[in-house]
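*Asks:* I need the structure of the sequence given here:
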Amino acid sequence: MKSEHLVFVHLFNDFSGSPRVLADAIEGLDKRNKSISIFTSSHNGFLSNISGTKLFNIKYKKCNNKYLNFFYYLLSQLDAFIKLIFFFRTLEKNKTLLIVNTMLPFGALLAGRVCGVKVVCYVHETAIKPKLLKIILRFFIKTCSNSVVFVSKYLMKVEKINGLPNSVIYNGLRQDFIPPGHINYEEKFASNTILLVASLKVYKGIYEFVELAKIMPDYNFVAALNCHDEELKYFIDNNDLSDNIELLARPDSLQRFYERASFVLNLSRPEGWIETFGLSILEGMSFGCVVIVPKVGAPPEFVDKNCGLLANGRDLIIIKDFIRTMDFETWFKLSKNAKIRSDCFSNSKFTLNFNEYINKCFEE
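*Replies:* Next comes the predicted model:
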C-alpha cells in the first residue's frame, strides 16, 4: 500500500530544459511507499515513459498565432484544473504533495488549493510575457502554494514570493550525461575549438558568435543549435558566414562536441534573455572546457575568474583577447578548476537535495 502520493504537473512536454530537470528529479526519487503521477501534454518529451510513474494527459497544443496560442493555454489550464480536482478526490489529502513545474500551470495550483493538498511551485523562469500574465501567475503562486523552489539564487532574488518559504535547489547534470573519466588536455587545447550550445535566437547571441568567428579565423567555431533544419537553412542562406564556423541543428549527442572543445561560450544578451541557471555551461565545465559567460543572472554563482571569464557577450574584443592570449598552462589551470567546480553539481547531489526537500514537505 502506497502511503504517500506525489503529483507532478508540467504544461508542455518536450526536450527542453525545465521538463528535463523535472524528469531527472522524478527518476532520482526514493520511490518506496510512494505513488507518482505526472500530468502533462501528450507530446513526446523527457517526461514520457519514466519508470514507476503514471502518466496523465493535459490537452494542450501550440500554434503560430499568439492569440490562438493563448486560448489553447487557457483551455489547458481548465482541463488541468478539472482533471486534478477529480484525481485528488481519490487520494488522502494529508499524504499528497503537488509539485507544479514552472509558473505557467495556474490551473494546477488552483486545483491543489481547492482540494487542500500541499502545493510546491518549482520555478525555472523569469522571462514571461506579457507582464500582466506574469503578475497573474505570481498571484496564483502566492495564494495557492505552500512553498516555492527556485533553480538559482539569482532567480529567487528576482522572483521571491513574500510570505512563503523560498528555497533553492540547483540543477544537476543529466542522469544520462556522463563526463569523461580521462581528458586529453593537450589535444583539447590544441583543437582551438570554440563551442556555442543555444537556441537559434537573436537574444542567445548567435550574431555575436558569427562575428567572433570572422575576427578569429584561426579558430574553429561550432554551434549546436536548438532549431529545426529549415530554420537553420534560412539563417545560413541569409547570413554571410566565414569558413571556420559550423552550425548544426539539434545534433544527437552533445558529449562529442564538449569533448573536443577548448572553450564553451554563452553569449546571451541581458536585455533579451537572462540565464536563470545555464545547464550548457555546466556541461561544458564537466568536460574541462573553459567557459565564457554573462556577468548577470545565475552563471556567476558557479563561474568565476578561476575557471573562465565573466563578460558581456557583445564585448567581442575582450572575449577574443581572453582566448588569444591564453597559453596552455593558464588554460590547463582554468580547465581543471572548471572540471572540479562541475562536480558540485552532479546528478547524485541534485537528486539527494530534491529527495531531502520532498521528505521535508511531507514531514511539515
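
*Asks:* okay, CA-based contacts and neighbour counts for the rest of this
*Replies:* Will do.

*Asks:* After the helix or strand that Met285 is a member of, which helix or strand is next?
*Replies:* Element membership of Met285, judged by DSSP states H and E, is helix 279-286. Using DSSP H and E, the helix or strand that follows helix 279-286 towards the C-terminus is strand 290-293.

*Asks:* packing partners for that following strand?
*Replies:* If contacts are counted by 3 or more Cα pairs under 8 Å, 6 or more residues apart in numbering; DSSP states H and E, strand 290-293 sits against strand 263-265, helix 279-286, strand 308-310, helix 328-342.

*Asks:* For the first one, give me every contacting residue.
*Replies:* Pointing back at strand 263-265 there. Strand 263-265 is contacted by residues 193-197, 258, 281, 284, 289-293 when judged by Cα atoms under 8 Å, 6 or more residues apart in numbering.

*Asks:* One more, please, to line up against the first structure:
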Amino acid sequence: MDDDRAIELYAQFRASYQTKRVHDIVQQPNLSGGQTMTAPMIPYIESADDFLRELFNSVNDFRRWINTLDAWRQVYESCDEIERLSLLVEHIRPYSTLALGGPQAIRGRIMYAAAICCGHANYVLHGDNPNLQWDGVRNLNMKIASGIGQPWANWKELAPILSNKLGYGAIHDLTDNYRNHHEHGHPRNIGMGLTASVAVSANEKGQRMWSFGPREAITLETVIEQTAEQHALAVEAYNLLCALAKEQFEALMQFTNSLYPFSPLPVIDGPWKGKKQAYSIGTFEVQGIEIANPLTILQAGVERVRYYRQKNTSGWVWSIEVPENACELLRAAEAEIRRFFPD
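*Replies:* Next comes the predicted model:
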C-alpha cells in the first residue's frame, strides 16, 4: 500500500473514531476529601491513592484500545485483501493483543491493589489476627486475597468478578484462551491466517490422543465484542475497588481518631515571631497562619511559638496556651513519629 492510500485510510479511521463503541469512563475518587489524618493513615492513603490512579488509567486505556479497534474495523471492511493485511500488521493486531490481554492484566492489578489495601487496613484494625495479615512478599492468588479480604463487605462483592468473570467465560472460549496462561503456546491469528494446532487429550480409557489441524483466525468482530463485554466487568470491578477503599478509609479514620484524638499531631511549631522570615522553605499554612516544620533553619532574630491542639467551646483550635497535659501531648507526638518512622 502506497503512502497516499495509507494516509487516506488513516483519515477514514480518524473520522470513524469520533463515534465510540464503548462509552463508560471510570473516575478516580478523592478518598480523603481534604480531611486531616493521623500518621497511621499515611501508608494506607498513599498506597490506595496510587493504585486507584494507575488503575483508573489502565481501565480507560482498555476502553481506548477497544474503540481504536472498532474504528479500524469500519475501515478494514471496505479494503481489499492486500490492504487488509497491511492494516492488520500495522494497526489491528497490536491493539488486539493489548485488548485481549487487558482483562487478565486488569484483574491481576485489581487483586493486588485490594490485597495491599486490605493488608494495610487489617494491620491497624486487626493486628492481633495473623489470618488477616499479608506482608506483600508471598506470591498472591485469590486464596490469599480472599483470606485477608474477609472483614470487608465490598471485597465480598468484588471477589466473584475476579474469580470467574473478568478474563473468564466467552472471551476464553471463543479465542481458545488467547493469553494461553496454561501452556504459553502460540495464539490464533487475528483477522486472517491459519494457525497450526497440535492438541493432546485423553479418551475415556485414559489413553493419550493427539489431534492435528489448522485453527481459523479470530475475527475482528469477535475481539471487539468480547473485549467490550469484559470492559464492562473491568469498570464494575474498579468501582467496587473504589468502594472497598472508601470503606477501609472510613473505618481507619474512625479507629485512628479514637486512638489519637489530637489530629493531626497535637503539637506544632509556628508561626514566625519577630522579624519576617526571608524565605518559606520548610513551612506550611494552616487556616491562613504560616507554620514552621521542625527542621527549618531560622534566621537571626526569628523565633517560633509552640501551638497545642486543644478543644474549646467553638471546637478544636490551635492555641499557644499551654494545657495541663502538654508533656503527655509531646510524648504522644514523639511516640507516634517513632512508631511509623522507626529509623
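
*Asks:* Can you pull the TM-score for these?
*Replies:* Taking TM-score structural alignment, normalised by the length of the second structure as the basis, the two superposed chains have a TM-score of 0.25; 131 aligned residues with a Cα RMSD of 6.0 Å.

*Asks:* about what we covered before: list buried residues within the contacts of strand 263-265 of the first structure.
*Replies:* For the contacts of strand 263-265 of the first structure, a burial check counting by 16 or more other Cα atoms under 10 Å picks out 193-197, 258, 281, 284, 289-293.

*Asks:* counting contacts, what elements does the helix holding Met285 of the first structure pack onto?
*Replies:* strand 263-265, strand 290-293, helix 328-342.

*Asks:* Nearest approach to Val148 of the first structure belongs to which of these?
*Replies:* Among these, helix 328-342 comes nearest to Val148 of the first structure, with 25.2 Å by Cα to Cα.

*Asks:* quick one: the closest one to helix 279-286, angle?
*Replies:* 120 degrees (axes from the mean of the first three to the mean of the last three Cα atoms, to 10 degrees).

*Asks:* Secondary structure element for Pro271 of the second structure, which one?
*Replies:* Here Pro271 of the second structure is assigned to strand 267-274, by DSSP H and E.

*Asks:* other SSEs contacting that strand?
*Replies:* Packed next to strand 267-274 of the second structure, using 3+ Cα pairs under 8 Å, 6+ apart, are strand 289-292, strand 302-312, helix 326-340.

*Asks:* one more time with 7 Å
*Replies:* Strand 267-274 of the second structure makes packing contacts with strand 289-292, strand 302-312 when contacts are defined by 3 or more Cα pairs under 7 Å, 6 or more residues apart in numbering; DSSP states H and E.

*Asks:* Same list (those strands) but as CSV, adding mean neighbour count.
*Replies:* Listed next are these as CSV, based on neighbours: other Cα atoms under 10 Å:
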stretch, mean neighbour count
strand 289-292, 18
strand 302-312, 16
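
*Asks:* List the contacts of the closest residue to Ile224 of the second structure other than its chain neighbours.
*Replies:* Excluding its sequence neighbours, the residue lying closest to Ile224 of the second structure (Cα to Cα, 6 or more residues apart in numbering) is Ile66, at 6.1 Å. Contacts for Ile66 of the second structure (Cα atoms under 7 Å, 6 or more residues apart in numbering) come out as 99, 224, 227-228.

*Asks:* what about the closest residue to Tyr95 of the second structure other than its chain neighbours, distance to Arg5 of the second structure?
*Replies:* Distance criterion Cα to Cα, 6+ apart; nearest residue to Tyr95 of the second structure, sequence neighbours excluded, is Trp65 at 5.9 Å. Look at Trp65 of the second structure and Arg5 of the second structure: by Cα to Cα, to the nearest Å, they are 23 Å apart.

*Asks:* So these two - more neighbours on which side?
*Replies:* Trp65 (24 against 11; other Cα atoms under 10 Å).

*Asks:* circling back to that earlier point, quick check, nearest of the contacts of Ile66 of the second structure to Glu236 of the second structure?
*Replies:* Ala228 (12.8 Å).

*Asks:* Does the closest one belong to a helix, a strand or coil?
*Replies:* helix (DSSP: H, G, I helix; E, B strand; the rest coil).

*Asks:* What's the local residue count around it?
*Replies:* 21.

*Asks:* now the helices for the second structure?
*Replies:* Here the second structure has its helices, by DSSP state H, at 3-16, 41-76, 81-87, 93-125, 142-148, 153-164, 170-174, 220-259, 326-340.

*Asks:* Dump those to CSV, plus distance to Glu285 of the second structure.
*Replies:* CSV is the format used below for the helices of the second structure (distance: least, Cα to Cα, whole Å):
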stretch, distance to Glu285 of the second structure
helix 3-16, 48
helix 41-76, 19
helix 81-87, 56
helix 93-125, 29
helix 142-148, 39
helix 153-164, 37
helix 170-174, 53
helix 220-259, 22
helix 326-340, 20
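
*Asks:* Please identify which of the ones you listed is closest to Val198 of the second structure.
*Replies:* helix 170-174 (17.3 Å).

*Asks:* in that closest one, what's buried?
*Replies:* Those would be 170-171, for helix 170-174 of the second structure by 16+ other Cα under 10 Å.

*Asks:* likewise stretch 93-109 of the second structure?
*Replies:* Result for stretch 93-109 of the second structure [16+ other Cα under 10 Å]: buried residues 93, 95-97, 99-104, 106-109.

*Asks:* Just name the closest of these to Ala237 of the second structure, please.
*Replies:* Checking those against Ala237 of the second structure by Cα to Cα gives Arg107 as the nearest, at 8.3 Å.

*Asks:* No further queries at this time; thank you.
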